[in-house]
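Peer 1: Provided below are the primary sequence and the corresponding predicted coordinates.
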Amino acid sequence: MKFSDLKLINPLLKALEKAGFDTPTQVQEKVIPLALEGNDILATAQTGSGKTLAFCLPMLQRFCLANVEREQAGEKPKRLIKALIIAPTRELCVQIGETFAPYCTNTNLKYSVIFGGVNDFHQKKAIEKGLDILIATPGRLEDLISQGVIKLSYVEVLVLDEADRMLDLGFLSDVKKIVKRIGKARQSMLFSATMPSEIRKLANDILNNPKEISVDKVNTPTNNITQELFNVKNSFKRHVLQYLVKKKEFDSIIVFVRTGEDTQFVTEYVKSVGVKAENIFKGKSQNARQKAIKSLKSGEIKVLVATDIASRGLDISDLSCVINYNIPNVSEDYIHRIGRTARAGKKGIAYSICNETDKANLEKIEKLIGYKIPVSTDENYKNEVIPTVKILGYSDFKEDFKKETKTKKKVFKHDYDKIDTKTKKVELKDKKQKLSSKEVYTKFKASKPRGKTKKR
């Protein structure tokens, strides 16, 4: 089947052709015809299945045709929020916006993306100018509604994307409040990678006689991802990581770790072997996170080290590889992590590095997906020579570094002469100490300054 067989209007077909799309993915083939008929949709689809276009195209066609009818009747179409798309993370909202952009241009429709973590001035201005489609995270959306900036009385189409992730992040109560503000005479679509009981109940509450669609087996990674497992001692984890990131056949890699502190360690590990890398974690500002993501997309860096903040909503076309440096504690996160590769029907590979402490989490993942992850027979990682990288923490990398140095001034002052908050470089009081280019200090000494000896 081709997109031309789905009864889409010419402006959308031209935009698809320009983007190089001619064949719909499985979820697009199933959802688009039903959504064009105005049905409510309950879809279970993995990340990377192309679901954004599945709800984007029918929505834009609906509004474009309605505007044409108004113009023919001599009316001027008004820019009111006619569609609301709620997504759990900033990254996913941005990705959805990027997907909408070329299709909105061809249909003369406007969209805007709003999310927390940044100043809301420009977001408010975009809303005041008028728009047709609003893409938002629950927190910022609720905030602007309470300020009277956003009114949802004209919403005709509601989309909840990655509903299970909203459940994980504790957004369901906010979502329910928001949905109550929207009239019941609407088309609603809910997309989720998994279908826990809470999401099923939410679907029952907000959807009207929905058409249910399931693409691939629930809780199973797409078949386009080759999975391999490295069972190693903890002392060999860095060897495996170093061996994989140096592979020339990989142009872009995401390495997943558990904590923000881990992102700093692993980033320095990767850089120490001459591979360009950046990281994203919850403590980083939105601008810094977007800059790191753009660097990976443009090829400026090869490796992005991330916590699970990036396991959903991060769409990087042709991502070569995903590496789980730590096995995730939540089994479903494994599916979402490796789903960053093999997007929209493409091929990808996912490696997981497992030590003794990760065994229990690995067993839970294999129980969830229904099979054992193949163990790699490649032992060339044992030949890797590990550079010296002295890493003790990540305090100096935090966005609020200046605040931290102020609050801990008494602690740090005795250890160092000068702290450069921009380059994060440190001048030691002991000038005789020489740092080799391979040594990286990432945390200041935490010992208390010695006080003066009291005279007896």
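Peer 2: Here it is on my side, so go on.

Peer 1: rest of the way, CA atoms for contacts and neighbours
Peer 2: Will do.

Peer 1: what about the strands in the stretch 351-456 of the chain?
Peer 2: Ranges of strands in the stretch 351-456 of the chain, per DSSP state E, counting those that start in this stretch, are 416-419, 426-428.

Peer 1: which of the residues in the last one are buried?
Peer 2: Right, strand 426-428. V426, L428 (16 or more other C-alpha atoms under 10 Å).

Peer 1: helices of the stretch 201-350 of the chain, start to end?
Peer 2: Along the stretch 201-350 of the chain, the stretches classed as helices by DSSP state H, counting those that start in this stretch are 237-245, 260-271, 286-298, 331-338.

Peer 1: format those helices as CSV; extra columns: mean neighbour count and distance to E404.
Peer 2: Listed next are the helices of the stretch 201-350 of the chain as CSV, based on neighbours: other C-alpha atoms under 10 Å; distance: least, C-alpha to C-alpha, whole Å:
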stretch, mean neighbour count, distance to E404
helix 237-245, 20, 30
helix 260-271, 21, 16
helix 286-298, 17, 18
helix 331-338, 23, 32
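
Peer 1: alright, now check it against this:
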Amino acid sequence: MKDPYLTSFSELGLAEPILKALAEANHTTPTPIQEQAVPLVLAGHDLIGIAQTGTGKTAAFALPILNHLVTERRRPERRATRALVLSPTRELSGQILESFRLYGKHVRPSTALAIGGVPLGRQARSIAGGVDVLVATPGRLVDLMENGAVRLDQVEVFVLDEADQMLDMGFIHAIRAIVAKLPAKRRNLFFSATMPREIEKLADALLTNPVRVAVTPVAKTADKIEQKVFLTDRSGKPDLLVEVLGHAGLDRALVFSRTKHGADRIVKGLAVAGIASEAIHGNKSQPQRERALAAFREGKVKVLVATDIAARGIDVPGVSHVVNYDLPNVPESYVHRIGRTARAGAEGIAISFCDGEERAFLRDIERLIRLTIPSEDRRGESRGRSEPRESAPRDHRAPRSPQAPRAPREGDRSSRPFQRGPRPEYRGGEERGEPRAVRPDAQRHDSHRVEGHRQEGLRERPRLDAARPEAPRHEGARFDESRGPRKSFRPAR
């Protein structure tokens, strides 16, 4: 029986300009997904490709599309595209476009990128003359469609990459709006690491007699990734992260946070600990995200803190460690996160922090990957050398012993990398967990706030009792006449 791993690209039936570009890029042997998918797409079949991240899915659809452009050369019409590739994130879209340019070095297709964070007019001008390949995120493509900047009635090949993440990110309605503008006669290619039922339903509605290719079990982690879980308290995560990142064998580390604000807090805490890092998430502008990725790729910073926006498609060589600071609440995301390491046959380490509220997430992950992840109990270490305090009634607390650690104070954050305690929640820019003691200058401070609003032209509501002396109140503030004037200002929600 023929060994599938010994097949060369020359046996796949690709055009000579593409083979020449592959040879110059030192790509000689196709991966399993490429070997199975490329001939089927060249034969004109619709395809569903399932393979875990890092196995070469991009080349599996880019190579046959380039071959189609070589064999059937024609000039695209104005504002039209011959091949449309949708991906969930800006970074993945940029990498897909680079792959088309790399493999199409001697084909020279006209290409365009349509992603958020970039002026819409600039992208509209890049498509105005028509392009061979358009790589886009769903939201920005819908914007271009609504502004009449792009036509989809000439699309010959439609690719939906990372289809399951599209569903997780809520792009299903945008995808349906895009598909409604595509011509009935076209080739459809769906590629994903997992294939949930919702995506299967979408594929059944859009694809015509598709061929299914699955080269790895669904949600199987890479064999060369060493996985470990630290059972810890939420307050113990910051110090534990500093300890992990101080490991001598760490080359580059990708740290995942569940929220955008959490990623920013991690970066600030690491800076206090003397560890340089960058953050990448949806609140960052496109230039900021590109600069952070460039610094990480070039080794200027060894730590990149990200949300799940970077869980797929961010191919950075040399990522030795992936740290799940927060466990994902979607178990499939765990597979994609740790897939950022151990790429191209290398080895990697995946470390996860699990507090008490995340135990259910850990069980779901282990059930999905069918593996019990080795764990180490590190709970209680965040309290230092002192014993845990017993709970007492709020009004009858025992005084703290001199040996017990004092509560953190303003300006005292330099003693440790992160402020401990419950995770803050925000309301109007202030933390709910902050003490609400009345400051001596509260009356003057409130008056200053209202005066500032008057200067901006806002009208103050008439007082209920002109004879009663009280501090000016913000319009819309809650007022209980029986309790008298409030001494602290708190705007109504």
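Peer 2: Okay, I see it. Small disclaimer: the values here were computed from a predicted structure and weren't measured.

Peer 1: tell me which of the strands of the stretch 351-456 of structure 1 sits nearest to F230 of structure 1.
Peer 2: When the strands of the stretch 351-456 of structure 1 are compared by C-alpha to C-alpha, strand 426-428 sits nearest F230 of structure 1, at 37.4 Å.

Peer 1: just tell me the aligned range of stretch 113-129 of structure 2 in structure 1.
Peer 2: With TM-score structural alignment applied, stretch 113-129 of structure 2 matches the range 113-129 in structure 1.

Peer 1: report how many residues lie close to A184 of structure 2.
Peer 2: Residues lying near A184 of structure 2 (other C-alpha atoms under 10 Å) number 12.

Peer 1: what about R125 of structure 2, which helix or strand?
Peer 2: Assigned by DSSP states H and E, R125 of structure 2 belongs to helix 120-127.

Peer 1: outside of that helix, which residues touch it?
Peer 2: R78, R79, A80, A112, L113, A114, L144, A149, V150 (C-alpha atoms under 8 Å, 6 or more residues apart in numbering).

Peer 1: out of the residues you listed, which are inside helices?
Peer 2: L144 (DSSP state H).

Peer 1: among the contacts of helix 120-127 of structure 2, which one lies nearest to P17 of structure 2?
Peer 2: Lowest distance from P17 of structure 2 to the contacts of helix 120-127 of structure 2 (C-alpha to C-alpha) belongs to A112, with 20.9 Å.

Peer 1: apart from its chain neighbours, what residue comes closest to the closest one?
Peer 2: Nearest residue to A112 of structure 2, sequence neighbours excluded (C-alpha to C-alpha, 6 or more residues apart in numbering): L134, at 5.0 Å.

Peer 1: related to what we said a few turns ago, can I get the contacts of helix 120-127 of structure 2 in JSON lines including distance to T31 of structure 2 and neighbour count?
Peer 2: Shown next, in JSON lines, are the contacts of helix 120-127 of structure 2 (distance: C-alpha to C-alpha, whole Å; neighbours: other C-alpha atoms under 10 Å):
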{"residue": "R78", "distance to T31 of structure 2": "36", "neighbour count": "14"}
{"residue": "R79", "distance to T31 of structure 2": "35", "neighbour count": "19"}
{"residue": "A80", "distance to T31 of structure 2": "32", "neighbour count": "23"}
{"residue": "A112", "distance to T31 of structure 2": "27", "neighbour count": "21"}
{"residue": "L113", "distance to T31 of structure 2": "26", "neighbour count": "23"}
{"residue": "A114", "distance to T31 of structure 2": "29", "neighbour count": "27"}
{"residue": "L144", "distance to T31 of structure 2": "35", "neighbour count": "18"}
{"residue": "A149", "distance to T31 of structure 2": "37", "neighbour count": "20"}
{"residue": "V150", "distance to T31 of structure 2": "34", "neighbour count": "23"}
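
Peer 1: sorry, back to before: what's the following helix or strand after the helix holding R125 of structure 2?
Peer 2: Using DSSP H and E, the first helix or strand after helix 120-127 of structure 2 is strand 131-136.

Peer 1: what is that following strand packed up against?
Peer 2: strand 81-86, helix 90-103, strand 111-114 (3 or more C-alpha pairs under 8 Å, 6 or more residues apart in numbering; DSSP states H and E).

Peer 1: can we see that at 10 Å?
Peer 2: helix 57-71, strand 81-86, helix 90-103, strand 111-114, helix 138-146 (3 or more C-alpha pairs under 10 Å, 6 or more residues apart in numbering; DSSP states H and E).
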